[in-house]
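Student: give me a 3D structure for the following:
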Amino acid sequence: MSERDDASRPPARVRVTAPRAGSAAASARLTAQAGAEAPTSDITGVYVRSLIRSQLRLGVVMAVGFVAATAVFVLAIALAPAPVLDETFVAGVPLSWLLLGVGVYPLAITVGGLYVRAAARNEARYRSLAEDE
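Tutor: Okay, the predicted model is just below:
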């Protein structure tokens, strides 16, 4: 075979597998990973779990609040007198469509901003607790 024949062929396939679960390499890697992720003390673990719970609670509350506020916004538009919203046009678009299409964005931005501020406050509390230790 010449060099031209070798260059035109695709490279041979290689099968890559993970080490078996009982092998020394696998158990050494798992031990190293567990040691890297384990908190240095019990109180640090409590603080981290508390932060995770508070961030989860905040996320759920914000999501439910956003869905509820959006539902109220949609219901208010649906229950408004039809002639007012359907017969009023802005740039050729009915006012009800414009409110639904554009009116939800300020609500989403506000909820997002409130979430970021509250999440930063939670993390600042965690840092202050962790530094005091």
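Student: every contact and neighbour count from this point should use C-alpha atoms.
Tutor: Will do.
Student: helix or strand for T44, which one?
Tutor: Assigned by DSSP states H and E, T44 falls within helix 42-79.
Student: and the contacts of stretch 54-69?
Tutor: L107, A108, V111, Y115, A118, A119, N122 (Cα atoms under 8 Å, 6 or more residues apart in numbering).
Student: save those residues as TSV, and put in distance to D86, secondary structure and neighbour count too.
Tutor: Putting the contacts of stretch 54-69 into TSV (distance: Cα to Cα, whole Å; DSSP: H, G, I helix; E, B strand; the rest coil; neighbours: other Cα atoms under 10 Å) gives the following:
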residue	distance to D86	secondary structure	neighbour count
L107	23	helix	15
A108	25	helix	15
V111	29	helix	16
Y115	35	helix	18
A118	39	helix	16
A119	40	helix	18
N122	45	helix	17
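Student: to compare with the earlier structure, here is another sequence to fold:
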Amino acid sequence: MSTPEGPRRVRVTSPRTSAARRPIMPTGTREIDEQTRLGQVYMQSLIQSQLRLTLAVIGSVVLVLGSIPMLFWLVPPTRTLSVLGLPLPWVILGILVYPVVYVAARIYVRNAERIETEFTEFVGRQ
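Tutor: This is a model prediction of the structure:
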């Protein structure tokens, strides 16, 4: 008994299977993940940028808020001046301090996000 043979199977492959593969270039994220020296440099750069921003914002806030006692000391009439029936020191310390802190926080967050976005784009390109 002979069995009829069906169509013969053919294996189809890409003509590029025998071509040399491109070497995989290490990316910045891979350098960071593998904790190589270059990855450490990337992370130190990010941390230093964030530290500079933090110190600049804190320094600005301390300078602005620290100048309030100097204002009262150097200009004595400000100690007794009233605004809308409230003493000026109360107005400054009880009301005007909060917008200064809020603006400083907004500036910090916006710039921190910008630094992180730039870092992510840079590391992704590497």
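Student: any idea what the TM-score is?
Tutor: The TM-score (TM-score structural alignment, normalised by the length of structure 2) is 0.63; 94 aligned residues with a Cα RMSD of 2.1 Å.
Student: on that earlier part again, mean shift between the helix holding T44 of structure 1 and structure 2?
Tutor: Compared with structure 2 after fitting, helix 42-79 of structure 1 deviates on average by 1.6 Å (mean Cα distance after the TM-score superposition for structure 1).
Student: list the buried residues of that helix.
Tutor: 44, 47-48, 51, 54-55, 58, 62, 66, 69-70, 73-74, 77 (16 or more other Cα atoms under 10 Å).
Student: now do the buried residues in the helix or strand following it.
Tutor: Per DSSP H and E, the first helix or strand lying C-terminal to helix 42-79 of structure 1 is helix 82-87. Neighbour counts using 16+ other Cα under 10 Å place L85 of helix 82-87 of structure 1 among the buried residues.
Student: for helix 82-87 of structure 1, name the packing helices and strands.
Tutor: Under the contact definition 3 or more Cα pairs under 8 Å, 6 or more residues apart in numbering; DSSP states H and E, helix 82-87 of structure 1 sits against strand 93-94, helix 95-102.
Student: columns distance to E37 of structure 1 and mean neighbour count on top of these, output as JSON lines?
Tutor: Output for these, formatted as JSON lines (distance: least, Cα to Cα, whole Å; neighbours: other Cα atoms under 10 Å):
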{"stretch": "strand 93-94", "distance to E37 of structure 1": "55", "mean neighbour count": "14"}
{"stretch": "helix 95-102", "distance to E37 of structure 1": "45", "mean neighbour count": "15"}
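Student: wait, which of those is closest to A38 of structure 1?
Tutor: helix 95-102 (46.7 Å; Cα to Cα).
Student: corresponding residues in structure 2 for the closest one?
Tutor: Matched against structure 2 by TM-score structural alignment, helix 95-102 of structure 1 falls on residues 88-95.
Student: do the same with stretch 57-67 of structure 1
Tutor: Counting by TM-score structural alignment, stretch 57-67 of structure 1 corresponds to 52-62 in structure 2.
Student: related to what we said a few turns ago, for the helices and strands packed on helix 82-87 of structure 1, which one sits closest to E3 of structure 1?
Tutor: helix 95-102 (63.6 Å).
Student: what about P87 of structure 2, distance to L81 of structure 2?
Tutor: 6 Å (Cα to Cα, to the nearest Å).
Student: kindly report the same for V41 of structure 2.
Tutor: Distance from V41 of structure 2 to L81 of structure 2, by Cα to Cα: 55 Å.
Student: ok, A112 of structure 2 next?
Tutor: For A112 of structure 2, the distance to L81 of structure 2 - Cα to Cα - is 39 Å.
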